[in-house]
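Peer 1: sequence and predicted model, in that order:
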Amino acid sequence: MFKRFLFMLMGVIAIHSASAQEGFKLGLQAGLPTGDFNERIGVVVGGDLGYMWAPNKTFDLGIKAGIIHGFAEEYREGTILEDLPSYQFAPLAASFRIWPGKKFSFGGDVGQAFGLNEGNDGGLYIRPQLGFQVGPQSEVNFSYTSIDVNEEKWSTITLAYVYTFLSARHFR
């Protein structure tokens, strides 16, 4: 029941953000697992949709929702081939970015990652990032993702491309 409530809340936030039309960020990332899931997961892909406010030129604050999919490795012991399960998460997080210069940012996301596959309860989601602006509306960022999953730690290193949609007020 609680998970359904949180998913509904995430949907309401996404819809509210979509109607606000101020500063959307769409990100696509790919990466590699480290730590506890390194031998079970081969590669990780994901996507984010976020809404960022810029109260001043050096600080951004916002919300972000996304999806993370970890593709399972095949495990072979002798002649037996075992398919390990893939892992999926739906993170919902608060985001912040600090821009010490025009082309460089650092910051992070903190929130909850909801487990989407069987036996995956999800957990605390932390994602520190370094970003480099590569165009007027785009950036590349490097991040480390950490999710507490049951008694284990999901951790990945990822590379992402982020595109910022201009708001309606920029076209006036």
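Peer 2: That came through, no problem. Residues are numbered from 1 along each chain as shown.

Peer 1: every contact and neighbour count from this point should use C-alpha atoms.
Peer 2: OK.

Peer 1: tell me what the one helix or strand Leu130 maps to is packed against?
Peer 2: Assigned by DSSP states H and E, Leu130 falls within strand 123-135. Here strand 123-135 touches strand 104-115, strand 138-149, going by 3 or more C-alpha pairs under 8 Å, 6 or more residues apart in numbering; DSSP states H and E.

Peer 1: this is the comparison structure:
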Amino acid sequence: MKKLLLLTALVVLSFTTAQSQNFNIGVSGSLPVGDSADGYTFGAQLDFSYLFDINDSFYVGPMASLFYYNGDEIDTPIGTFEVDSAVFLPIGGSARFMLEEFFFGADLGYGIGISPDGNDGGFFYRPKVGYSFGTVAAILSYSGVSVDGGTFSSVNVGVEFGL
């Protein structure tokens, strides 16, 4: 009987907790800026977050992303060379403050460098603002990964789907 009572309590708690969590998947187009604009033409981002509501307006939780920056061809007096595409896997935390349909947020963490060889990654940050249309949101953000010798940064426009 105690096991049944404990199991029932766990099931009820899990449903209660599940109602206060938000799983989000986002996709964005990126325009490299700053140091990144010299060797990269465009980028794309795929984002995942799982947010817990702290109160009616404030949400926090873990996040992960995949950033891709397309390498450019650069003409020099001694010839043309191709810049290898760069890929990062940022992992960290996300926070969001809701004001009715508008929201402001930030993601912070570490961007693991996946390619090219020698990309060791670095500190990742992304302030963002968005407008929620219910389960879909439009997002404008600036993202950066601080690496040795510069920063991979971009301005991003995308959509996010709440599941």
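Peer 2: Sure thing, it's come through. Fair warning: this is a prediction, and the values are worked out from it, not measured in the lab.

Peer 1: next, format the helices and strands packed on strand 123-135 of the first structure as JSON lines and append mean neighbour count and distance to Ile68 of the first structure.
Peer 2: Shown next, in JSON lines, are these (neighbours: other C-alpha atoms under 10 Å; distance: least, C-alpha to C-alpha, whole Å):
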{"stretch": "strand 104-115", "mean neighbour count": "20", "distance to Ile68 of the first structure": "9"}
{"stretch": "strand 138-149", "mean neighbour count": "19", "distance to Ile68 of the first structure": "10"}
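
Peer 1: could you dump those strands to JSON lines with distance to Gln88 of the first structure?
Peer 2: Listed next are these as JSON lines, based on distance: least, C-alpha to C-alpha, whole Å:
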{"stretch": "strand 104-115", "distance to Gln88 of the first structure": "6"}
{"stretch": "strand 138-149", "distance to Gln88 of the first structure": "11"}
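
Peer 1: which one, of the ones you listed, ends up nearest to Leu130 of the first structure?
Peer 2: strand 104-115 (4.5 Å; C-alpha to C-alpha).

Peer 1: Tyr125 of the second structure reaches Ser143, doesn't it?
Peer 2: Yes. Using C-alpha atoms under 8 Å, Tyr125 of the second structure is in contact with Ser143, at 5.8 Å.

Peer 1: residue contacts, Glu74 of the first structure?
Peer 2: Arg40, Leu81, Glu82, Asp83, Leu84 (C-alpha atoms under 8 Å, 6 or more residues apart in numbering).

Peer 1: which of those residues show up in the second structure as well?
Peer 2: Of those, the ones still in contact in the second structure (both residues aligned by TM-score structural alignment, their matches' C-alpha atoms under 8 Å) are Arg40, Leu81, Glu82, Asp83, Leu84.

Peer 1: ok, now how distant is the third one from Lys153 of the first structure?
Peer 2: Noted for Glu82 of the first structure: a distance of 22 Å to Lys153 of the first structure, by C-alpha to C-alpha, to the nearest Å.

Peer 1: which one of those two has more residues nearby?
Peer 2: A direct count of neighbours by other C-alpha atoms under 10 Å for Glu82 of the first structure and Lys153 places Lys153 higher, at 17 against 11.

Peer 1: my read is that one is in a strand, agree?
Peer 2: Yes. Counting by DSSP: H, G, I helix; E, B strand; the rest coil, Lys153 of the first structure falls inside a strand.

Peer 1: re earlier: top of the kept ones among the contacts of Glu74 of the first structure by neighbour count?
Peer 2: Busiest of those [other C-alpha under 10 Å] is Arg40, holding 19 neighbours.

Peer 1: that residue touches Arg76, doesn't it?
Peer 2: No. Under the criterion of C-alpha under 8 Å, Arg40 of the first structure makes no contact with Arg76, lying 11.5 Å away.

Peer 1: and for the residue nearest to Phe165 of the first structure when sequence neighbours are not counted, the neighbour number?
Peer 2: The shortest distance from Phe165 of the first structure to any non-neighbouring residue, by C-alpha to C-alpha, 6 or more residues apart in numbering, is to Phe24 (5.3 Å). When neighbours are defined as other C-alpha under 10 Å, Phe24 of the first structure has 23 of them.
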